[in-house]
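Colleague: one predicted model, sequence on top.
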Amino acid sequence: MQPHKVVSREEWIEARKAHLTHEKEFTQARDRLNEERRALPWVKVDKAYSFDGPRGPQTLNELFAGRSQLVVQHFMFAPDWSEGCRSCSFWADGFERMIPHLAARDTTLVAISRAPLPRLAAFKTRMGWTFDWLSSAGNDFNYDYGVSFTPDQIKSGARIYNFGTSGFGVEEAPGISVFFRDDAGNIFHTYSCFARGLDMMNAAYHYLDLTPLGRHEERLPYPMDWVRLRDQYQPAAVPASCCHK
């Protein structure tokens, strides 16, 4: 960390108010971006998908659970992996308790992966999650929505991820896709985001962004190298000066 200037409370308030101006500009820009996102055109989903879920086979229509909006968290978990992606689990820990709040606003959120359902269920139990998690092992959903890739695609080095803007070195990638269902039962794909576009959905990162150290990932082999599954972190050391006995 760079040395920081230490000032009086009055000087700090003035500096904070100057920064608040920039924060307000950012908030207003974000509001405009959200409006632009909602105004994007839609694509009608005509392809039939069947997912393996805890209540048996379910269609994409059934995943809405009677609501008009569906958010799909594309969770990286290939069929032969022994456990889910650490980074995707980081996101899942964040949205786990959001489900009832989203449901109150006519929105269902589910996770979908290519791993078989028993493997998903076992990992879900281990992590203590309660959200619906379905397997797309029997369909092309992950490939159609840009989060799974064939060995030939990866080997070719083609730009296959994030709307063709970058390559991806493994078979599974993270993402979020959003769908809308109208009164007639028609389903539309309205939005997807990948890569850094997923940051806005990670509350832990935004808390870290408020701190002096920030995410402090600069010297790591890759930014999320520090992330572990929630049950794999070592207990934090208690400072010797701590007054708790």
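Modeller: Arrived safely. Residues are numbered from 1 along each chain as shown.

Colleague: please make it C-alpha for all contacts and neighbour counts, starting now.
Modeller: Noted.

Colleague: and the helices in the protein?
Modeller: 9-38, 60-63, 86-95, 99-103, 117-127, 141-144, 151-156, 203-209 (DSSP state H).

Colleague: which of those helices sits closest to Pro239?
Modeller: With Cα to Cα as the measure, helix 203-209 is the member of the helices of the chain nearest Pro239 (21.0 Å).

Colleague: check which helices and strands that closest one sits against.
Modeller: Other helices and strands packing on helix 203-209, by 3 or more Cα pairs under 8 Å, 6 or more residues apart in numbering; DSSP states H and E, are absent; none qualifies.

Colleague: okay, now the one to match up with it:
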Amino acid sequence: MNHPVVSRQQWLAERTKLMAREKELTRLSDQIARERRALPWVRLDKTYSFDTPAGRRTLGELFDGRHQLLVQHFMLAPGWEQGCKSCSYMADHTDATLVHLAQRGVAFVAVSRAPLAEIERFRQRMGWTFPWVSSHGTDFNTDFHVSFTADELASGKADYNFGGTPPGGEMPGVSAFWKDDSGAIFHTYSTYGRGVEVMMHTYRLLDLTPKGRDEDGLSFTMEWVRHHDRYESPAPAAKPANAGAC
């Protein structure tokens, strides 16, 4: 990489200048989080139920005794051989977070439209343990704007990401819900498109590195992503400048 090289003193001056911008971003992020929590809620009048390894369960039962629930809308439609690569990249970060989410009263579940047997087959291949249920045969995916019929796509009536046009019939998202002491359930928030990067911790680490995400020139940004058992091999280590010298 051809990059400016300066003295430590010059680097500290530039780094300090950037830190001021980073603090602005942090404060803005905190403010947006407060505004997100202040959004009005929508009470769910429809009862949703899902196929789970423990049998049929309602949305309320997926809270697992907690007040808060996060749902990953995972792209795995009926008949697909495997789940979406990008959704799988999201899910690779999930298992280790569950114990920490639970400490803050938050349950987590992934929801896909594929039948449970197809979900379980793919889950076993990937080695995940987080709760993952099937919305097959229900309106859950369509009501939360992550699954679309061919007619909706053809007519331009499909609404993804609050007014956007989905490129396909299955799309990713993350939704949040609250259940009060009476058992009433409220939809509090959903995010789609690049908003789902909230689950992609690897991206945040890549953003710290000299090459960043290194996605310029790809046909689409996540073209490089594979299911974690489908990478050919780790990228080769850089060869030392004096490699081969005696």
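Modeller: That came in fine, so what should we check first? Everything quoted here is computed from the prediction, not taken from an experiment.

Colleague: coming back round to it: could you redo the helices of the first structure as a markdown table and give each row mean neighbour count?
Modeller: Formatted as a markdown table, these follow (neighbours: other Cα atoms under 10 Å):
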| stretch | mean neighbour count |
| --- | --- |
| helix 9-38 | 11 |
| helix 60-63 | 18 |
| helix 86-95 | 18 |
| helix 99-103 | 14 |
| helix 117-127 | 16 |
| helix 141-144 | 18 |
| helix 151-156 | 12 |
| helix 203-209 | 14 |
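
Colleague: any chance of those helices in TSV, plus distance to Met1 of the first structure?
Modeller: Formatted as TSV, the helices of the first structure follow (distance: least, Cα to Cα, whole Å):
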stretch	distance to Met1 of the first structure
helix 9-38	19
helix 60-63	47
helix 86-95	25
helix 99-103	37
helix 117-127	34
helix 141-144	41
helix 151-156	38
helix 203-209	14
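
Colleague: so which of the ones you listed is nearest Asp52 of the first structure?
Modeller: Closest approach to Asp52 of the first structure among the helices of the first structure (Cα to Cα): helix 117-127, 6.5 Å.

Colleague: superposed on the second structure, what's the mean shift for that closest one?
Modeller: With mean Cα distance after the TM-score superposition for the first structure, helix 117-127 of the first structure departs from the second structure by a mean of 0.7 Å once superposed.

Colleague: contacts for that helix next, please.
Modeller: 52-54, 82-84, 130, 133-135, 230-231 (Cα atoms under 8 Å, 6 or more residues apart in numbering).

Colleague: how many degrees apart are it and helix 86-95 in direction?
Modeller: 60 degrees (axes from the mean of the first three to the mean of the last three Cα atoms, to 10 degrees).

Colleague: just how off-centre is helix 117-127 of the first structure within its chain?
Modeller: 18 Å (Cα atoms, centre = their mean, to the nearest Å).

Colleague: quick one on the thing from earlier: for Asp183 of the first structure, which of the helices of the first structure is the nearest?
Modeller: helix 60-63 (11.9 Å).

Colleague: map Val196 of the second structure across to the first structure for me.
Modeller: Following TM-score structural alignment, the counterpart assigned to Val196 of the second structure within the first structure is Leu198.

Colleague: next, count neighbours for its match.
Modeller: 14 (other Cα atoms under 10 Å).

Colleague: excluding sequence neighbours, find me the nearest residue to it.
Modeller: Gly175 (6.9 Å; Cα to Cα, 6 or more residues apart in numbering).

Colleague: the one you found -> the second structure?
Modeller: Per TM-score structural alignment, Gly175 of the first structure is aligned with Gly173.

Colleague: correct me if wrong: its match contacts Arg194.
Modeller: No - the pair Gly173 of the second structure / Arg194 is not scored as a contact, 9.1 Å apart, by Cα atoms under 8 Å.

Colleague: comparing these two, which residue is more hemmed in?
Modeller: Gly173 (23 against 10).

Colleague: tell me who's in contact with Trp224 of the second structure.
Modeller: With the criterion set at Cα under 8 Å, 6+ apart, Trp224 of the second structure makes contact with 215, 218.

Colleague: gap between the match of Gly175 of the first structure and Met90 of the second structure?
Modeller: From Gly173 of the second structure across to Met90 of the second structure, the span is 10 Å (Cα to Cα, to the nearest Å).

Colleague: same question for Ser155 of the second structure.
Modeller: 31 Å.

Colleague: could you do Pro166 of the second structure as well?
Modeller: 19 Å.

Colleague: before we move on, what about Leu18 of the second structure?
Modeller: 29 Å.

Colleague: what does Ser7 of the second structure give?
Modeller: The gap separating Ser7 of the second structure from Met90 of the second structure is 39 Å, by Cα to Cα.

Colleague: neighbours of Val111 of the second structure, how many?
Modeller: So Val111 of the second structure, with other Cα under 10 Å, has 24 neighbours.

Colleague: residues in contact with the match of Gly175 of the first structure?
Modeller: Gly173 of the second structure sits next to 72-74, 146, 190-193, 195-196 when contact means Cα under 8 Å, 6+ apart.

Colleague: ok, these in the first structure: which stay?
Modeller: Retained in the first structure by both residues aligned by TM-score structural alignment, their matches' Cα atoms under 8 Å are the following of the contacts of Gly173 of the second structure: 72-74, 146, 190-193, 196.

Colleague: and which of the residues you listed is nearest to Asp181 of the second structure?
Modeller: For those, the minimum distance to Asp181 of the second structure (Cα to Cα) is 22.4 Å, reached by Ser190.

Colleague: nearest residue to that closest one other than its sequence neighbours?
Modeller: Ser175 (4.1 Å).

Colleague: just checking, the one you found touches Val196?
Modeller: No - contact criterion Cα under 8 Å: Ser175 of the second structure and Val196 do not qualify, at 9.7 Å.

Colleague: select only the buried ones of the contacts of Gly173 of the second structure in ChimeraX?
Modeller: A single ChimeraX command selects the buried members of those (16 or more other Cα atoms under 10 Å):
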select :72,73,74,146,190,191,192,196
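
Colleague: just the contacts of Gly173 of the second structure: which are in strands?
Modeller: 72-73, 190-192 (DSSP state E).
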